[in-house]
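Student: fold the stuff below for me.
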Amino acid sequence: MTGAGAGGSARARRSRRLFVAVSVALAAVALIVEPIARQALSAGRTIDLGPLQLKLAYNTGVAFSLGNQLPTWVVLSITAGITAGIGAYAWRSAPINSLAAVVGLAAIFAGAAANVIDRAVDGKVTDYFHTGWWPTFNLADTYLTCGVVLLIAALLLESTRESEKESSS
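Tutor: Now for the predicted structure:
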């Protein structure tokens, strides 16, 4: 781990550049796919891909449609605030995090930011992946989930390595 004064080090700059690059790339892909899905799945069209279908749905709430009765400005304000907090934390912690943790945080931030941007445009998030047994979701939601899994795995691996170092000392 790097000390508190690492904000200007080459490693800190590389980690932060990686965070920004991955965040921007992932969010851009999600935001490009969303209008394509809207157009391809309009008029109730469903595309069957086996265990997954492409089916258009809209979510005015947050995860699992929680808060869908709240005014759009409330949901947008809360989700934008949480997203900004995630971004600030990821930026500040990037210099001391592993590569996997930085990428995980970037995926979380990108997914959250893409959903905030989608909601800001028309007051709802466009979802298009449908399983039949799970609520319909989108690419940004997939980034969030994969980012959380990657971040947890990175933190567990780091914790295991630190425990091994301490026990061998």
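Student: every contact and neighbour count from this point should use C-alpha atoms.
Tutor: Noted.
Student: next helix or strand past the helix or strand containing residue 21?
Tutor: Here residue 21 is covered by helix 10-40, with elements defined by DSSP states H and E. Note on helix 10-40: by DSSP H and E, the next helix or strand toward the C-terminus is strand 46-48.
Student: the structure of the following sequence is requested for comparison with the preceding one:
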Amino acid sequence: MALAVLLADQASKYWVLYDLHLPARGVVEILPVLNFAMVWNHGVTFGILAGDNATRLLIVVAGLAVVALSIWLWRAPRLTTSLAIGAIIGGATGNIISRLQYGAVVDFIDAHIGRYHWYVFNVADASIVCGVAVLIFDLRERPE
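Tutor: Below you'll find the predicted structure:
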């Protein structure tokens, strides 16, 4: 799962940067509720913790999280837990690669209803959120 997410994330970022040329185009309407909009996220959600020192810190913290999650993955008792952790590891690794390669995370998926937009995200972000959601439900269903 981690490898599948990582490959999908990196391929989608490469495509929007070098095939779609999204940095030059800015915004491309895909559907009435979905755009591709180029955002270089130098921080975390909503640009919190943006800056050179913060970028290094975010890489280190994400790297430590990947190590901790890998240990949890090794000990995971259920397939759903393993898949969820794998999705989170793949997403975190994809965003680490972006920060190392570009100094920022490549965000481009812009879901919206009319003029109300959700934050712009990428495949890695979506995988992390879905992985965490599955972990929450998986842990709730675990018998005591």
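Student: related to what we said a few turns ago, in the helix holding residue 21 of the first structure, what's buried?
Tutor: Within helix 10-40 of the first structure, the residues that count as buried by 16 or more other C-alpha atoms under 10 Å are 12, 15-16, 18-20, 22-24, 26-28, 30-31, 34, 37-38, 40.
Student: and the strands in the first structure?
Tutor: Assigned by DSSP state E, the strands in the first structure fall at 46-48, 53-59, 125-130.
Student: tell me where the second structure has helices.
Tutor: 2-14, 22-25, 52-75, 79-102, 123-141 (DSSP state H).
Student: tell me which of the strands of the first structure sits nearest to residue 154 of the first structure.
Tutor: The minimum distance between residue 154 of the first structure and the strands of the first structure falls on strand 125-130, with 27.2 Å, by C-alpha to C-alpha.
Student: what's the closest one in contact with?
Tutor: For strand 125-130 of the first structure, the external contacting residues (C-alpha atoms under 8 Å, 6 or more residues apart in numbering) are 34, 37-38, 52-60, 115, 118-119, 136-139.
Student: aligned counterpart of residue 119 of the first structure in the second structure, please.
Tutor: Counting by TM-score structural alignment, residue 119 of the first structure corresponds to residue 99 in the second structure.
Student: its match reaches residue 57, doesn't it?
Tutor: No: look at residue 99 of the second structure against residue 57 with C-alpha atoms under 8 Å: they stay out of range, at 10.8 Å.
Student: same drill for the two, tell me which one is more crowded.
Tutor: residue 99 (21 against 13; other C-alpha atoms under 10 Å).
Student: and the equivalent of residue 80 of the first structure over in the second structure, how many neighbours does it have?
Tutor: Using TM-score structural alignment, the partner of residue 80 of the first structure in the second structure is residue 63. As a burial measure, residue 63 of the second structure scores 16 neighbours (other C-alpha under 10 Å).
Student: show me what contacts residue 63 of the second structure?
Tutor: Counting by C-alpha under 8 Å, 6+ apart, residue 63 of the second structure has contacts 92, 93, 96.
Student: and those residues as CSV, adding distance to residue 137 of the second structure and neighbour count?
Tutor: Shown next, in CSV, are these (distance: C-alpha to C-alpha, whole Å; neighbours: other C-alpha atoms under 10 Å):
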residue, distance to residue 137 of the second structure, neighbour count
92, 20, 24
93, 23, 24
96, 26, 24
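Student: between the residues you listed, which is closest to residue 140 of the second structure?
Tutor: Among those, residue 92 lies closest to residue 140 of the second structure (C-alpha to C-alpha), at 23.6 Å.
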